[in-house]
Structures are given as C-alpha cells and as structure tokens.
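In: kindly return the folded structure for what I paste below:
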Amino acid sequence: MREFKAMDFSLTGKVALVTGAGRGIGQGIALSLAQAGADLILADYDLSIAEEAAAGVRALGRHATALKVDVSQADSVAAMIKQVEEAFGRLDIAVNNAGVVSLGRVDELPVSEWDRIMNINVRGVFLCCQAELKLMREHKSGRIINLASIAGKVGFPDLSHYSASKFAVIGFTNAFAKEVAREGITVNALCPGIVGTGMWRGDQGLSARWAQPGESEIKSWERHQSSLLPQGEAQTVEDMGQLAVYLACAPHVTGQAIAVDGGFSL
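Out: The predicted structure follows:
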C-alpha cells in the first residue's frame, strides 16, 4: 500500500507575485501567502496602495516589495518581471489578480468601455502569464493563479462585458495549463463569488444598482447574499487567500476554474 503523505501548506522560501495587490481580494491573497511563509512582490497600478499593502506583509515578518504596473501594457509587465528577477532571481507563485469592473447594459455600453475591460482583464492576464512563464521555466517549476469570477461561469445582467472577460480568462487558463503541463508548472483560475469589495459595495456597486425601490444599499447587499447564495452569506478575501495557498502548494491540480462562492455555481 502506498504511504500516505499529508499535504504541506508551507510556502517558506517561495517568492510570490500578486498583481492588483493594493486592496480587496489581491491584498487578501497576498497576506494569506505571506502567512504561509512566502515573500511577496505586490504590484498595482496605484503604487501608494501597493506600498500600504506591502507594509502589512512586512508586519507578518515576510519580505515585501511594492511595484507599479499597468498589466495592459507589455513594456510595463516586462519591467515588472525584470524587477522580480533582479530582486529574487526566481518566481515560484504568480497570482494575476489585477482587473476592473463596471456596469452597463449591452445597448448602452460604449465600445471604449468594452475595450477597457478586455484590455485589463484578458490582455493583462495573457501578458502576465507570458512574462511569468519565462522566469518559471528557468527553474522548471511554478504555480500560476488567474483571477476569474463566478461571472465567468454564469452571466449577470449589466455585466456582459465583465462576464465575457472572465469567461475568457477561464478558457485561456485551461488551454495554457495544457501547454505547460509537462514542465512542472500549474495554471488554475480562482473564481470568487460575492465578496464585499468595490464591485458589490458602495454607491456605484451592484448592491446599489440592483436595489429595489426604497431599498438601501445595505439591505440590497443582505438580500443578495440571502437570495443568491445557498450558504446565505458572502465570501471574504480570506476565503480567496485560503484557496490561493492551496493552489500554490498542489502539484497535480491544473487547468481548473475553482469557485469559492458558497455553493452558487456548479
């Protein structure tokens, strides 16, 4: 009988890159990876919030470097990876989280907004994966985690462009995983459910937009948790971090799109 070996969830000695790390899910994933022992490169379009997030990682006793990046621009992504290589000489884990969302029905959505969403959410993931692969190949090992969404599994009204971008991330992830499956590199998509970050909360979020007549944003938020999620409560950035740590450790999980959504999607 084959000896059973418990999975080791320690990331001590590993170097992890997280894009869109300045706030929300990206920051939560970065902190979870740091708690597991990884050193972090936190990249964001807004360097100031990346620096703030990096301070949180350092408070956990891990090394953290903050970088500015525009994931939609190849030169910016290449510069980011060059800085990672110069600082650490390797890249073990890459979490391509940077993304944007907006609301708009198909008949009112400007073409420019469709292009903006696609450039950041899809082109950005492609450019990051392409650049990260070169560095990971040198060590014949790596874990790539692309952030998709339950909106990449199920369409939502007012989010056709966002859903299209996340469906694309899932398809790209599955195909890319098969290309590098024999190289010691895994590629997976993490699909957050309903998380109380900017997409859902605030005056411009889905809770406000989908509020019923006379219903406050907070009441709408509570109703959507209750009506959409079998568990009846929203997910957290820590939930996303837990799955990211697992995927960063799992050698034989690849090409998957795993939802953390309280049972909403298949």
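In: all contacts plus neighbour counts: C-alpha atoms, from now on.
Out: Will do.
In: so is the closest residue to residue 202 other than its chain neighbours in a helix, a strand, or just coil?
Out: Leaving out its chain neighbours, the residue that sits closest to residue 202 by Cα to Cα, 6 or more residues apart in numbering is residue 208, at 6.8 Å. Classification of residue 208 using DSSP: H, G, I helix; E, B strand; the rest coil returns helix.
In: what's near enough to touch residue 208?
Out: 201-202, 216-217, 220 (Cα atoms under 8 Å, 6 or more residues apart in numbering).
In: make it 10 Å
Out: 200-202, 215-221 (Cα atoms under 10 Å, 6 or more residues apart in numbering).
In: and what of residue 98?
Out: Contacts of residue 98 (Cα under 10 Å, 6+ apart): 18-22, 25-26, 43-45, 69-72, 120-121, 124-125, 146-147.
In: at 7 Å instead, please
Out: 19-20 (Cα atoms under 7 Å, 6 or more residues apart in numbering).
In: quick one: the helices in the stretch 151-266 of the chain, in order.
Out: Assigned by DSSP state H, counting those that start in this stretch, the stretch 151-266 of the chain shows helices spanning 160-179, 206-209, 217-228, 237-249.
In: what is the neighbour count of residue 227?
Out: Residue 227: 11 surrounding residues under other Cα atoms under 10 Å.
In: meant to ask about residue 105
Out: Residue 105 has 12 nearby residues by other Cα under 10 Å.
In: who's in contact with it?
Out: So residue 105 contacts residue 158 (Cα under 7 Å, 6+ apart).
In: same deal with residue 31?
Out: Residue 31 is in contact with residue 57, counting by Cα under 7 Å, 6+ apart.
In: change it to 10 Å
Out: 21, 25, 37-38, 40, 53-54, 56-60, 62, 237-238, 241.
In: is it fair to say it lies in a strand?
Out: No. Applying three-state DSSP, one finds residue 31 to be helix, outside a strand.
In: distance of it relative to residue 230?
Out: 28 Å (Cα to Cα, to the nearest Å).
In: following up with a second sequence; could you model it the same way so I can compare the two?
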Amino acid sequence: MRLEKHIALVTGAGRGIGQGIALALADAGADVAVADLDINIARETAARIEKSGRRSIALQVDVADPDSVNAMIEGAEAALGPLGITVNNAGVISIKSVGELTLEDWERVMQVNVRGIFLCTQAALRVMRPRGFGRIINIASIAGKIGFPDLSHYSASKFAVIGFSNAVAKEVAAEGITVNALCPGIVGTGMWRGEEGLAGRWREAGETEEQSWARHQKTLLPQGVAQTPADMGQLAVYLASAEHVTGQAIAVDGGFSL
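Out: Now for the predicted structure:
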C-alpha cells in the first residue's frame, strides 16, 4: 500500500506510538506534518522523515485548545499541501484507582483524550469535506474495549473515542471520508513501563518491574509478546489507504480483545 501524493498529519508524533505511525506513513510515501505539545521532539521526528526522503514539518499544538488546533491544520496545509490523512494520537494517562482520582485527574484526561479528538476531527473535516476525500484515524486503546483497574478515567475516555469515531463515520460516509479508531494493545511506552507505569504498579511481592512486564505479556497476550509503535503504523497505513473500511475500532493487541 503506497501513499504517494498524500499529505498526512499526526498529533502526539514526537515519541512512542505517534512517532511510529508518522514514520510508517512516510515510509509508505506520504509527506507528514508532525505535531506535538513539545516542539523539540516533534522536530526530531520531522528530521527523521526528511532524512528518509519525504517532506515534513514540525508543529506545536495543544489539542485541547481550538485556536491551537486550527493553527496546526493551517500550518500543515501551508507547508505541505491539502491534508488528506489525519491521525489524532495525542493523549495523556494517569494510573489511579477510582478512589484516588481527583476531579483534576478526570478533567485532564477528558480534556486531551476526548475534547482533543473532537477538536482535531472537526478541524480536519472542515478542510476534507469540500474536497470529497479524507482519512481520519483516532487513536483509542484496548482500554476503550475492556475496562482496566486503576484506569477508569482513561478507559472512559477511550470508550468515548470509539463511540465518537463510529458516529462521525456514519455522518460523513457518503462524502469520501472514512473515520476509524485504532486500538493499541500492550505497548512498552509510558503507560506500562517504569515504576510509575502499570508494570510497576501491578508488581507481585518480590517482583521487579521488568519481571512484572514480562509476566503481563505472557498472561494477558495470546501471542505472548508486546506490540510496538511500528505495529500501529502498519494498521494506520492500511486505514489510510482503505476505501471501504469505516466506523471500525480495530485492535492491534496480539489477540487479547474481541
């Protein structure tokens, strides 16, 4: 699947899953606008894309701010051309039981993970609909299909992303635009790794974080191994090229979820 002559935008693309998706789209031939709250890491990803021979630009964005989102879309199009593919990946997480959660914890996750997806999707549709073409990929999670302890607020936000994506897909289905949710499984990024991640929090007595990480891969995943940002990139490339796949929430999780 090739994406030459397509312009893509990926939010939260400075590291992790967003970076993996941005690099995969570039490898498939797209020119890619790399957006992140941290402009320095966005520039690093953009430099890697340019080194591979594709055009790229780094943009700073706060996805919860409508003015910032609109400026991101305008900046991407001014630098690269008409936007055809948008991957709304930017998100945040904290790991707390429902009893530990504060209102501030809840609102921060909802502001970025739900409001941000809404604002970025709406802004992308403003430029896509008049052209009769678009591919919108909203990054959800397997936690948007199956609830996880200590992640009630995060799961709620990702269930919302899936429902929102399915509804919007039906609104624009006859306009040449597809909208899908991509649901990463267990990826060795900040959500899972480190003492503050799930592998650290869910350690058994006498277990190191590394041992906990290995155990969760073996017990939760039928394939027995974690997924990678590059795995997410493979699905993103497919969804960016698929004409008749829309309204779906597709997991890349080694067989964990339905």
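In: rewinding a little: and of the contacts of residue 31 of the first structure, the nearest to residue 171 of the first structure?
Out: residue 25 (21.4 Å; Cα to Cα).
In: work out for me the element the closest one sits within.
Out: Per DSSP states H and E: residue 25 of the first structure is located in helix 24-35.
In: next structured bit after that helix?
Out: Following helix 24-35 of the first structure in sequence order, the next helix or strand is strand 39-44 (DSSP H and E).
In: following element in sequence after that next one, please.
Out: Downstream of strand 39-44 of the first structure (by DSSP H and E), the next one is helix 47-58.
In: over which residues of the second structure does that next one lie when aligned?
Out: Helix 47-58 of the first structure corresponds to residues 39-50 of the second structure when matched by TM-score structural alignment.
In: repeat that for stretch 67-83 of the first structure.
Out: Going by TM-score structural alignment: stretch 67-83 of the first structure matches residues 59-75.
In: ditto for stretch 146-160 of the first structure
Out: Going by TM-score structural alignment: stretch 146-160 of the first structure matches residues 138-152.
In: before we move on, back to that, how about the residue nearest to residue 202 of the first structure, what's its match in the second structure?
Out: By TM-score structural alignment, residue 208 of the first structure lines up with residue 200.
In: and the helices in the stretch 1-150 of the second structure?
Out: 16-27, 39-51, 66-80, 103-110, 116-128.
In: nearest to residue 217 of the second structure, of those?
Out: Counting by Cα to Cα, residue 217 of the second structure lies closest to helix 16-27 out of the helices of the stretch 1-150 of the second structure; the figure is 17.9 Å.
In: relative to strand 31-36, how tilted is that closest one?
Out: 170 degrees (axes from the mean of the first three to the mean of the last three Cα atoms, to 10 degrees).
In: where does helix 16-27 of the second structure end up in the first structure?
Out: Against the first structure, helix 16-27 of the second structure falls on residues 24-35 (TM-score structural alignment).
In: mean deviation of the matching stretch from the second structure?
Out: Once fitted to the second structure, stretch 24-35 of the first structure is off its aligned match by 0.3 Å on average (mean Cα distance after the TM-score superposition for the first structure).
In: what's the ChimeraX syntax to select whichever of the contacts of residue 208 of the first structure are buried?
Out: Here is the ChimeraX command that selects only those of these that count as buried (16 or more other Cα atoms under 10 Å):
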select :200,201,202,217,220,221
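In: middle-most residue in the second structure, spatially?
Out: residue 89 (2.5 Å; Cα atoms, centre = their mean).
In: from residue 201 of the second structure, how far out is residue 207 of the second structure?
Out: Separation of residue 207 of the second structure from residue 201 of the second structure (Cα to Cα) stands at 11 Å.
In: likewise residue 21 of the second structure?
Out: Counting by Cα to Cα - residue 21 of the second structure and residue 201 of the second structure are separated by 28 Å.
In: higher neighbour count, the two?
Out: residue 21 (26 against 17).
In: can you report how many residues neighbour residue 68 of the first structure?
Out: By other Cα under 10 Å, 21 other residues sit near residue 68 of the first structure.
In: so what's it up against?
Out: Neighbours of residue 68 of the first structure in contact, by Cα under 10 Å, 6+ apart: 19-20, 42-51, 76-77, 79-80.
In: try residue 179 of the first structure
Out: Residues counted as contacts of residue 179 of the first structure (Cα under 10 Å, 6+ apart) are 173, 185-187, 255.
In: what lines up with it in the second structure?
Out: In the second structure, residue 179 of the first structure lands on residue 171 (TM-score structural alignment).
In: how far away is that match from residue 226 of the second structure?
Out: Residue 171 of the second structure sits 35 Å away from residue 226 of the second structure, going by Cα to Cα.
In: so stretch 231-239 of the first structure matches what in the second structure?
Out: The aligned range for stretch 231-239 of the first structure is 223-231, by TM-score structural alignment.
In: next, the mean deviation of the strand ranked longest in the first structure compared to the second structure.
Out: Using DSSP state E to define each element, the first structure has its longest strand at strand 185-192. Superposed on the second structure, strand 185-192 of the first structure shows a mean distance to its aligned partners of 0.2 Å (mean Cα distance after the TM-score superposition for the first structure).
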